[in-house]
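1. Pasting the sequence and the predicted coordinates here, then a few questions.
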Amino acid sequence: MIATSTPSLPLPANLQNVDEFEQWQRQHIHEGSYEFVRGRIIEKKEMKQAEYLILKFLTRLFAKTAAYERGDELTPEMDSYVDETRKRRPDLAYFSLSQIQETGKGIRQRTRFAIEILSDSESYQDVIDKVQDYFDGGAELVWYVIPESKKIYVYTSPDESKAYKGTDVISAAPVVPDFQFTVGNLFA
């Protein structure tokens, strides 16, 4: 599910942080999922079938990794807390077993590895903002999947990326070293 920059819920003027947003969210019944970024509520659009196929390919491949065997997960639409004013919901986010267990104690988690699938409604600035937020939250790796051009942009920092396509092999190292595949297989 991909974010848009237009809030669909009316934002009360007094919401300044994630705690206030989540409290407000519990009090207002709504459908869908949302991110909160510095006072803005950002709606996540429903996943399209082509995006679901990408998600399925990636999650099934992840299930063959040593990280999965340890109990780690590559989870769709899981909250990833950046700081007190930003909460993102990557299309897929990697969380270790210990992070997952800590969520049961109410401890907020930040992903080390986020995967986003570009939507038609996202601007270049939206992409840059998300990548920056993930790294601000402690991510070591961000993949941006571009279905239209059949490419994956791999960010190792907010300012460093490399495009992979066709017969290029992509790897989630150093976070999940054995999570790798030929890019063209994702779009086959």
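-> Noted; the coordinates are in hand.
2. CA atoms for contacts and neighbours, from now on please.
-> Fine.
3. which residue is nearest the middle of this protein?
-> Compute the mean C-alpha point of the chain, and by CA atoms, centre = their mean the closest residue is residue 90, 1.7 Å away.
4. Any idea how many residues pack against residue 110?
-> Neighbour count of residue 110, defined by other CA atoms under 10 Å: 24.
5. Which residues are in contact with it?
-> 79, 80, 81, 82, 95, 137, 138, 139 (CA atoms under 8 Å, 6 or more residues apart in numbering).
6. change it to 10 Å
-> By CA atoms under 10 Å, 6 or more residues apart in numbering, the contact list for residue 110 reads 78-83, 87-88, 93-95, 99, 134-139.
7. Assumed it was part of a strand.
-> No: going by DSSP: H, G, I helix; E, B strand; the rest coil, the assignment for residue 110 is coil, not a strand.
8. what about it, distance to residue 89?
-> 10 Å (CA to CA, to the nearest Å).
9. Just confirm residue 141 contacts residue 131, I think it does.
-> Yes: the pair residue 141 and residue 131 qualifies as a contact (CA atoms under 10 Å) at a distance of 9.2 Å.
10. overlap in contacts of those two?
-> Going by CA under 10 Å, 6+ apart, residues that sit against residue 141 and also against residue 131 are 114, 115, 155, 156, 157, 158.
11. Please name the nearest non-neighbouring residue to the fifth one.
-> If you skip the residues right next to it in sequence, residue 157 has residue 135 as its closest partner in space, 6.7 Å away by CA to CA, 6 or more residues apart in numbering.
12. Next up, a structure to set beside the first:
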Amino acid sequence: MTISIEKKVWTDEEFMALSKDGHRYELVNGELVNMGNSGMEHGGIGSFLGGLLAIYVRQHKLGTVCDSSTAFTLKNGNKRSPDVSFVSKERLKGLKRPPRGFFPGSPDLAVEILSPSNTVEEIHEKIVEYFDNDTRLVWVIHPDEKYVLVYHSPEPDHFLRPQDTLEGEAIIPGFSMSVAELFEEWDF
């Protein structure tokens, strides 16, 4: 849902202060876009995948994994917040700690988990923007249909079903998991 406001150039401080109202936003072409709150399924998939990636990435000293509260400042000034993201150690050279503000650039891996409110056009626009800003891999997870689309460019390269394996490829070498794990029913 787009909030109707006058287009303007937002400072990092102004944009960061918006989170105090309890909403999540992205900044797209000078306009605030309210990302809304996700449901438990969406949040659970993001937390599960983000947790697996974070442990693997830290153990192998590959970079850092971030959640949906992390905004990336893209070359065009837009601020995007993938549901899960990975930034390689190469892009973090010279840093000893994560920046307090927004990361200047895009993640190496961006993960978008579809919500019922997402449109095909909106997701495609994000994917194009990620690749225009040097993202190398995008995973789009569709919880309702239980599949993952893998992108190396703005067009999907792979359609993964629950019986397939999701891999980090050259971006997160050695990482792999069953797609089915993303959609498993609880067993407790």
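-> Yep, that arrived. Predicted, not measured: the structure shown is a model, and the values here were computed from it.
13. what residues are shared contacts of residue 110 and residue 89 of the first structure?
-> Counting by CA under 10 Å, 6+ apart, the residues touching both residue 110 of the first structure and residue 89 are 78, 79, 80, 81.
14. So which of those sit within strands?
-> Using DSSP state E, the subset of those located in strands is 80, 81.
15. between the shared contacts of residue 110 and residue 89 of the first structure, which has the most around it?
-> Most surrounded of these: other CA under 10 Å gives residue 80, at 25 neighbours.
16. Give the aligned equivalent of residue 66 of the second structure in the first structure.
-> Under the alignment (TM-score structural alignment), residue 66 of the second structure pairs with residue 75 of the first structure.
17. same thing with residue 165 of the second structure?
-> Matched across to the first structure, residue 165 of the second structure falls on residue 169, judged by TM-score structural alignment.
18. now that we're looking at the residue lying closest to its match once chain neighbours are set aside, which residues does it contact?
-> Distances taken as CA to CA, 6+ apart place residue 182 nearest to residue 169 of the first structure, at 4.3 Å, with adjacent residues excluded. Contacts for residue 182 of the first structure (CA under 10 Å, 6+ apart) come out as 164, 165, 166, 167, 168, 169, 170, 171.
19. and residue 182 of the first structure, what pairs with it in the second structure?
-> Match for residue 182 of the first structure (TM-score structural alignment): residue 178.
20. Likewise for residue 95 of the first structure?
-> Match for residue 95 of the first structure (TM-score structural alignment): residue 87.
21. Verify the stated contact: that match with residue 103.
-> Yes: the criterion here is CA under 10 Å, and residue 87 of the second structure meets it with residue 103 at 9.4 Å.
22. Quick check on these two: which one has the bigger neighbour count.
-> Taking other CA under 10 Å, residue 87 of the second structure and residue 103 do not tie; residue 87 has more neighbours (23 against 17).
23. Now do residue 142 of the second structure against residue 180 of the second structure, distance only.
-> 12 Å.
24. Give the equivalent position in the first structure for residue 35 of the second structure.
-> Aligned partner of residue 35 of the second structure by TM-score structural alignment: residue 44.
25. Helix or strand: which one has residue 111 of the second structure?
-> strand 109-113 (DSSP states H and E).
26. Would you map the strands across the first structure?
-> 33-37, 40-44, 73-76, 80-83, 86-88, 92-95, 113-117, 141-146, 151-157, 160-165, 169-172, 176-182.
27. who's in contact with residue 128 of the second structure?
-> So residue 128 of the second structure contacts 135, 153, 154, 155 (CA under 10 Å, 6+ apart).
28. any idea how far the aligned residue in the first structure for it is from residue 37 of the first structure?
-> The alignment partner of residue 128 of the second structure in the first structure, by TM-score structural alignment, is residue 132. Using CA to CA, residue 132 of the first structure is found at 12 Å from residue 37 of the first structure.
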